[in-house]
Structures are given as structure tokens and as C-alpha cells.
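Engineer: My questions concern the predicted model and sequence given below.
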Amino acid sequence: MIRLPILHQSQIFLLQEDYPQILDTSVKCREKECISLLKKCKAMVGLKQVHGQMLKLGLFYDSFCVSNLLANCALSDWGNMDYASLIFSQIDDPGTFEFNTMIRGHTKDKDFEKALNLFVEMLERENSPDNFTYPTVFKNSLINMYGKRREIGDCCAVFERMEQKSVASWSALVAAHANLGMWWDCLEIFGAMMGEGSWRAEESILVSVICACTHLGALDLGKSLHGYLMRNLSGLNVIVETCLIDMYMKCGSIERGLSLFNKMKSKNQLSYSVMISGLAIHGNGHEALGLFSEMLKQGIEPDDVVYLGVLSACRHAGLVEKGLELFKRMRLEHLIQPTIQHYGCILDLLGRAAMFDKAISLIEEMPMAPNDVVWRSLLSAARVHSNLEVGEEVCRKLMQLGSDNAGDYIIMSNMYAQAEKWTDAANTRAKVADRGLDQTAGLSLVEVKRKVHKFVSQDKSSCNWEEIYEMIHQMEWQLKFEGYKPDTSEVLHNIDEEEKLERLRYHSQKLAIAYALLHTPETTTIRIVRNVRMCRDTHTYTKFISVIYNRLIVVRERNRFHHFKDGTCSCRDYW
């Protein structure tokens, strides 16, 4: 509904006694006249004229006339809820009908909180709710409101109690779960809705489900939803198209993302931002920078989010000089103040190039205090370049911040071991046990036949886990002939070597790969989504598998993609 500012019309709202009494015999005729005029209204201008006529004739205080006036103002497509609220406030004793009208109007306007507040006021005034007080649309507003308040249990309870569900009801429930990042639930709810066979999904619910596909890496389902949109809509708006591009890029399908982007009739800042960031996380730095130049030529101004994507592109592609140049341009030409995320990109870039002195100087110049993420990026760089001195200094900084990340200790322990400082390596590992630290539990998602399967290490929850484990043994047999040797250096637990090898053998990513090899055709790309950074052993393992089984394996972790093909990885072994 269109919301318009209310014009100051004090002469309209006058007291009843300012008008002469109208003879009873003429009241009904005048009522009919006003109702007839209301039915002809197609815009607010006409409604205001009828409102004025009612006041002149003394009919505003006639419950039948004012109820019709309120309903037309609140529920018409051209109506105005601000004006309707003003009319409602002039009613001395609004009844159930008037309250129902306002509740429906606010719900239609997606102002769910006002709708609920009116319902509470209705009860406080001792107006009895009727069947029209609880329309499906009001219940949808409750689902939306509970979703925004993160009260998902109440959200589901309202939905379950609805006798007559609608597409809007399902859409509100999916959106509520999407707002909380409950992506598995989004797909399950959508599946239940489509399983009933009597609903035609609307654009809003499809956008929420596409977002779920994006987060879970469900490319095949995302493609199906794209096809559904194309078949059932005459055209896609820029928001839906951008959402689809984001899905394709984050599900590892660069070609489809680029194709859709190039076909867009209208591109905006968000479209370019999504595409630049998408290319960046795949390591396609030069292509991302080319797109950034194109955006500037189109006269579209960048913001801090666009620049974050641009600097990430430089970071993943190792473009040090270009990254420093753009960091300077962001501040001086586009007058954008860098956030800690922008500084983090530059520091990671400098660390990648082993420019540690310059990185430390930049940290000292930062207008904000460095956080653990900033220091951890330098720790990773120190590990890659075997710079024990920098590693120790960074680790001290992390300890001062109160960081209790087990991964930091693992990196330092491995660096000590590499430098043959065995006592320091053992002491660092002992701190992990003494402080009761543990690594974040890793999980891997893989989509097979439009269904997303989740695996954790040592997983036996699948009904065909024995088949998967047998496949692991077959893969190991071939890996040995290719020269693969397990790397147990990043296994945290204080256990013997044989048990460490057992933990590596049934790693979540290896189980996901085994399942995909068993259940997909030989030429199919395997796409995996992980919640944590890949360890060195799994990275090496996957490179070997890509050669042995002649598969492209695309793995998405927290900050980037890895494309494994013919025994190499797109990250060039720096991640």
C-alpha cells in the first residue's frame, strides 16, 4: 500500500455540534449518496472529498458511513494507512469491525507490530474478537513478527494452528527461518509445501529458498528454482537476478554466474558488488578488477562493500602493488574510510608476499585496535613462510587478546617442530590439553541428485555408511600407488599415531568425496561446502583424488574456493 504524508486539513475534523441536525427522513438518502461516492473512489483525493462531504452533512458520526470510509482508506490498493489511522483516532468508541479493518490494513502494509498493538488495544477495550479478527493474513503477520523477534517456536506454533494455510503463510514461515540462518529448515519447509502439490510458489519464497541454496551449496536445487522462475514469471527484476548470481558464484558455478550477469538489462551497485566478490573468492583477481573498471566507466560509484570485494580479489590473486594502489584510491579518490575488514585484506596480502615489516607498520598506523582475525592472518603467513620469529610475536599478541583458538597453538607447534625445537613444540601442544581447548567440529556438505548430504568426521549416521567406508579403503589403495602420505601434524588430540591416521582416514571431506564418487556419473563435478578451513592433509588428499578419478572437485571453505583439477589447486597451495 502507498504511504503518503497527511496534509494538514484541520477543517475536516470538526465537532458534531458545529453542524445543524439533519432530519431523520433525509439521513438514509444522504448515507446512500455518500456510500455510492465512496464506491466510485479510485484515489485518495476522491476519498478526502467524500470525507469532507460526510462532515458537512453530519454523517461522520454515523457508524455505517465512517466504517465504510475507514475500510476504503485502509484496504484499497490506493489507500493510505496514515490517513486511515487519523480517521480511526476520531472514532469515539470503535467497534470490532473498525479494529478488524485497521488490523487488516496494517497487515497489508506489512506493519505487523502496529497490527498486533491494535489487537492488544482491542482486547483492552473489551471488544470481542470474531472470526474476521483472525484472518490468514493476520496470522501471517504474527509469523513475520515472531520471526523478526527470533521467536521461532512461536512462529511455528501459529503456523501449525492455522486451519487454512496459504502461499503467504508458507512464505512467512520460510522467511522467518531464513532470517535466523536456519537454511536446512528452509529447504525442508519448502519441500513440504511443494509436496502438498496445491501451491504455486511466489517470488518472495523462492528468493528465501535460493538464499538457502547459496549457503548450503545446493547448486542443482538452485538451478531448478531458477528454471521455475523463468517458466512462471514474465521477467526477473534486478534483485532476483542478483540473488541468483550470488547463488551461482557461491555454489562454485562461475560460468553460470557470469552468463546471467552479462545478460542483465539493468545492473546496479549491488549486482557489480556480488559479481566482483564472487570472482574474488574463486581467485579470479584480474577478472574481478576488470569488472570494477567497467563499473566505474558506467558511472556507478563504489562503496565500502564493493572495495572489500576488490581488495579481496587482490588478496586471493596475490596482486600486492595493485592492492596497495586501490587501498590508497579508496581513501583519497572515493573518500571511503577503511574498516578493519579492509585492513585485514591488505595485511593478508602483505603477509602472502612475506612483507612482514610493512604489515606490522600498517597495524601500528591503523585507527582501530587490531583484532584476533588480523593477527591470525599474519600467523598463517608466518607459517607459510616458516618465519618463526614473526609467528611467536603474533602468537603473543593473540594471547594478550585472550584468544583461546586451538588452531593457533597447532600452527605454532608445527612451526616449532619444523624448526626442530621439539621441547617448544611439545609444550605448546600441552597448553591445548591443559586449557581444555578443542578444534571447531568440521562438517562437509555435498549435493547429490538435488539433495544435500551432511558429513562429520567418523560419521556412521548414513544408512549406507559401510558402502562409503569401503569406498574410502579403495581410494586409499590407489592413493598409496600415487605417492600420497597422510600428514598428521594438524591432528590436535593427544593420541597415538595410529589413532591419528584413523581420524584422518574418515575425515568429513573424504567421506563426502567418497559418497559423491559412488553416486554421481564419472564426468560430474563434485561440489563440497565446508564450515572450517581445510587442513594440509585433506588439501593434498583432494589433489590426488582429482587425478586418480579424473574429477573436478570444487570446495568452498570460509573465505575462498578451491578448484582441484589434474592434481593442482586454484589456490596455488596458499590458503
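Structural biologist: Ah, there it is.
Engineer: going forward, measure contacts and count neighbours with C-alpha atoms only.
Structural biologist: Fine.
Engineer: need the contact list for the most centrally placed residue in the chain.
Structural biologist: By C-alpha atoms, centre = their mean, the chain has its centre lying nearest to residue 211, at 6.0 Å. Applying C-alpha atoms under 8 Å, 6 or more residues apart in numbering, we find residue 211 in contact with 178, 243, 247.
Engineer: got it, and residue 380?
Structural biologist: Contacts of residue 380 by C-alpha under 8 Å, 6+ apart are residue 411.
Engineer: Residue 350 versus that one, what's the distance?
Structural biologist: 12 Å (C-alpha to C-alpha, to the nearest Å).
Engineer: related to what we said a few turns ago, out of the contacts of residue 211, name the ones that lie in helices.
Structural biologist: In this view, those that belong to helices under DSSP state H are 178, 243, 247.
Engineer: Closest one to residue 262 out of those, please.
Structural biologist: For the ones in helices among the contacts of residue 211, the residue nearest residue 262 by C-alpha to C-alpha is residue 243; the value is 14.5 Å.
Engineer: try this one next to it:
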Amino acid sequence: MIKAAPVLQSLLATRDDVVHNPAEVNSFRAKEQECLYLLKKCKNIEELKQVHARFIKLSLFCSSPFSASSVLATCAHSGWENSMHYAASIFKGIDDPCTFDYNTMIRGYVNETSFEEALCVYTEMIEEGIDSDNFTYPCLLKACTRLKSIGEGKQIHGHVFKLGLEADVFVQNSLINMYGRCGEMALSSAVFEKLECKTAASWSSMVSARAGMGMWSECLNLFREMCSGTDLKAEESGMVSALSACANTGALNLGMSIHGFLLRNISKLNIAVQTSLVDMYTKCGCLDKALEVFKKMETRNNLTYSAMISGLALHGEGEAALRLFSEMIEEGLESDHVVYVSVLNACSQSGLVKEGRRVFGEMLKEGKVEPTAEHYGCLVDLLGRAGLLEEALETIESMPIKQNDVVWRSLLSSCRVHQNVELGKIAARELLKLNSHNPGDYLVISNMYAQAQMWEDVAGARTEMANKGLKQTPGFSMVEVKGKTHRFVSQDRFHPQCKEIYKMLHQMEWQLKFEGYSPDVTQILLNVDEKEKRERLKGHSQKVAIAFALLYTPPGSIIRIARNLRMCSDCHTYTKKISMVYEREIVVRDR
């Protein structure tokens, strides 16, 4: 007679339906049911190993495919440490693994983020001639998505087509997401359009894919289309993506509408949604609202603190960001790579050099987070903004890791601001050595030379940029009016209300003359006369956006503008004075 080990005896003791009839206990079915019961009670890998051994001793593992598959599935989906390593050994012990067993292994590896192993299991499945089904492909396509393996993803799409699984909505949603996240927007849209029955998950896949690629306007357009053109309710994943889009476009009204919908329809918001709300409110200029959401959260993780710290930094509350960082440590959460970047950026944006040096030093001393080029870039930016350019250069040269474009770009930007052409040339030379294909780098170099009136060097930088086929990303400003986001570029003449906007601009400039405003023509880094410089300044995208908002928003309401580039000092002065003249609070979020 086989006696249970102490662990198994304790598990059996909790069972209230154990059969005590000896004849029945010895029956195959009763033994299998008892072992399956034990399997469900396993709380760690050690208990599972003992139950697995019991299955083998009772000859259940080799004679009952259901038992073998159950042991494998319990282990692979448990999430215990090293569970997939043991699951692989269980899988090898199964004489004839079926489709379910292969699917279990694929899903387990994907859940463990071992995406390459998941694809290898699928390859073995094909080689062994095992039929795949509609449960095989969602996890496989997720693996391709995370690996950005578009080639493998297309091959898998071919298998889906051959097997006639194109009508399966779960497979199709996975294809939409895979193509979108890998940058193949046309293919993603093509799969979506072919769907006869589009579900909330289908729309969420489209919305999330656009958000993942930074296509914020397209993301919001799709989200609005789903909300207004269908009877479907967006999933939480789609709402998180929409909130990210709201944060990056300054679409506060839509973000608040989503928040309201969540409160009305979901009793308890998960931590990812709440963190997205914090991020959205801070980036849309509502720091008080972000703090309100943050303080009401029952649990917070590193990403939540990082979002709030970054939000405080964005609003110039560097000291408050540091206090929050200390609070996070006191709560027992450990700082990670992302949190340190947020804290160092907070110090940088608020000019807290001493505190930034201390935080960076503590990170090195603790040794729990390996400093990356991004951390050193933050430190260089901190020193550079404070005008400590020599120290910033020494920091780069003494880095224990390989120098990259991030650190040299930070130094170059600071050299332009402080008009230190000598050090700026060093930063530019090192940056171009790295074969930079970022058009912004050439523009900063060009602008640095233009400030020093070194026009031949300006021409050289612009020529090199053109020879490499690099195109300048135009600066733009976005403002939300009546629930719709309007985007303006410099000297914009394409808006339907163009005439009214430029009349308003003329009126604004007239009013500012009485406030002592004089355009800072040094911000126009072109070799043109002063009159031309004044005209160019007048049509900066931020000023055009403010004029439009003054015309079409209620008196006394807050104007919120989001920019893709940092504003110039003239726009800063202009906006400050317009705010006072028209008695309107104006919030501008730049890069």
C-alpha cells in the first residue's frame, strides 16, 4: 500500500469528500480524482513535485492523458519561481503531448516573458505534426509583438489563414495588436476592417496599437469613433491608451470624460488605470486633480510614484517631488530605474543641483540600480541647466559606461542655451561621430552657431542635414476647444478660422504694446532683417493657438496648450503678459 507523504496527508486532511471504501480507493478513477484534488491544493513548487511523484507512482501520469495535462497546466500557469523550468521537464515526460499540452507550454513561456522559448515550442509543434487551434495563436502573436518579430508574425498569420481561423475574433484581435505594435499600421487596419463583428477588444487593440506607436491623434480619433459610432463600452486597456493619448495631446475634457465613465461603471479601478489618470492630469496641467487621485489610491507601485514625481517636476515642484520620493522609500518600496530618472529630472527642472548630486550619489552607493546612459544624461542636463558646463563635460568623460547620444545631446543643448560655442563644438563633434540621424541634433547645432552669428557654420550644418536626407519636424501647438483638439504650426494659414485668428493676433500685439512688450528678435535664428524677424515671431504656433483659444473659449476659462518642442523665451514673455491682459490662466506644457 502506498502511503502519502506528510505534505500530501495535510492536503488530504482538508478534503471532506475522501472516499474510505477500500475497493473504491483502489479503483483507477478514485485514485485519479484524489490526485487531481491534491493538485488543486498545491501552493508551491515543492508540493507540486510531490503530487507529480504520486501521479507517477500510481501509473496515472503515463496512462491518463488528462492527468498528465493537468499536472503540466498547473505547473506552467502557477507563476511560481522556476515553474517553467520544471514544466519543461514534465512536458518531456509526456509520451504523446497533444495540442492542449503545446498550448500550455506556449502560454506559460509567454506569461513568464520567455518569448523566444514560446516560438521554439510552436516550431516543435509544427515539426511533430501536432494540429494547432484558435487557442494557440493569441499567445504566439503576443510573443511576436513583444519581440517586434514582424517576420515571424506574418508567417503565423499565414498559418492562421491556412487553418481557416481568420473568423476567430480573439485571433484577429491579436493580429490587429501585433501589426499595430510592430508599426505595420496599414496591415493592422486591414485586419480590423475585414472583421465582420468588431468587439470592444477589437477597438481597444486598434486604440492601444496607435498609442504604442505614439500616434496620439489617431488614437483619440479611433476612441471617439468607437464611443460615438457603436454601442460598445471600451475596455480598461483601451481607456488606459486613450488616457495616455489625452496626456500627450492635452485633451483634458476627453480625459475627464473617461475618468467620469470609469467612476460610473467600475466599482474599483485597478492600479494601471489610476496611474494613467495621475499621468493624464499632471500633463494636462491639473496638478491638484492628479494629487487627489494619487492620495485616494489604496495601493501604489513604482510607476505610480514615478508618474506623480514627474508631474510635480513638470509643474516646477522639485522640492515636493523629492519629499514624495522620500515618502515612497519610507513606505518600503524600492527605487528602480524609472523612479531615479523621474527624481533626477525633477531636480534638473527645478535647478536643485545639490539635491540631484545627492540622489545620484545614493543610487551609486546603494548599488541596487545599475546607472544607465539615461541616468547620466539626467545628471548632465542638471549640471548643464545650472551653467556648470565644464563639470557636465567631466561627468561624461568619466562615465564608466559607453557614452551615447543622450549625454552628448544634453550637453549640446545646454551649450546652446548658455551660448558656449567652444564646448558646444566638442559636444557636436562627439554627437556626429555616433552617426546621428536625428534632425533635431543638426537644428540645435545650427541654432547655436546662429546665436553666435557664425553663418557659414550654420550653412554647413544645414547642408549636412540635407545631404543625409533628414527632415525637420515642424514645431506645433495644440489646444482643446469644445472637446476637439486643434493643432497649429508656425505661420499657420490653413485653419478655417484663419482670418479671425490673425485679426486677434494683431489685436493682442496692439494690447501688449501698452504693457511694454517688445519682441525678442534674437529668438529668430535666421540671417534676415529685423522686420522679417518680427513677422516670424508674431506667427509662432503657441501665439496662434492662444489667439484661437481666446476667440472660442468662454471668458475666464483656463487655456491649456501642449507643444512638441520647448518654447522660446519670447513666447514665454508673450504668454505671461497675455495672461495678465486678458485675465486668463494659460497653462503651456512643452517638451
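Structural biologist: Alright, I've got the coordinates. Everything numeric in this text was worked out from a predicted model, so none of it was measured.
Engineer: TM-score for these two?
Structural biologist: In this superposition the chains share a TM-score of 0.74, using TM-score structural alignment, normalised by the length of structure 1; 489 aligned residues with a C-alpha RMSD of 4.0 Å.
Engineer: Under a three-state scheme, what state does the residue nearest to the centre of structure 1 occupy?
Structural biologist: Under DSSP: H, G, I helix; E, B strand; the rest coil, the three-state class of residue 211 of structure 1 is helix.
Engineer: Tell me which residue of structure 2 matches up with it.
Structural biologist: In structure 2, the residue matched to residue 211 of structure 1 (TM-score structural alignment) is residue 244.
Engineer: rewinding a little: so which of the ones in helices among the contacts of residue 211 of structure 1 wins on neighbours?
Structural biologist: Using other C-alpha atoms under 10 Å as the neighbour criterion, residue 247 leads these with 28 neighbours.
Engineer: I'd guessed that residue sits against residue 213; true?
Structural biologist: Yes - using C-alpha atoms under 8 Å, residue 247 of structure 1 is in contact with residue 213, at 6.9 Å.
Engineer: Would you mind listing the residues touching both of those two?
Structural biologist: Listed as contacting both residue 247 of structure 1 and residue 213 by C-alpha under 8 Å, 6+ apart are 219, 222.
Engineer: do you know how far residue 495 of structure 2 is from residue 478 of structure 2?
Structural biologist: As judged by C-alpha to C-alpha, residue 495 of structure 2 and residue 478 of structure 2 stand 13 Å apart.
Engineer: Setting the sequence-adjacent residues aside, check what's closest to residue 555 of structure 2.
Structural biologist: Counting by C-alpha to C-alpha, 6 or more residues apart in numbering, residue 555 of structure 2 lies nearest to residue 584, which is 7.6 Å off, once chain neighbours are set aside.
Engineer: let me fix that: residue 133 of structure 1
Structural biologist: Residue nearest to residue 133 of structure 1 in three dimensions, not counting chain neighbours: residue 100, with 5.3 Å by C-alpha to C-alpha, 6+ apart.
Engineer: give me the number of residues near the one you found?
Structural biologist: Count around residue 100 of structure 1 with other C-alpha under 10 Å applied: 23.
Engineer: mind checking how far the match of residue 211 of structure 1 is from residue 173 of structure 2?
Structural biologist: For residue 244 of structure 2, the distance to residue 173 of structure 2 - C-alpha to C-alpha - is 21 Å.
Engineer: Same check on residue 159 of structure 2?
Structural biologist: Counting by C-alpha to C-alpha, the gap from residue 159 of structure 2 to residue 173 of structure 2 is 16 Å.
Engineer: Which one's more surrounded, the two?
Structural biologist: residue 173 (25 against 15).
Engineer: Tell me who's in contact with whichever residue in structure 1 pairs up with that one.
Structural biologist: Using TM-score structural alignment as the criterion, residue 173 of structure 2 maps onto residue 140 of structure 1. Counting by C-alpha under 8 Å, 6+ apart, residue 140 of structure 1 touches 159, 168, 169, 172.
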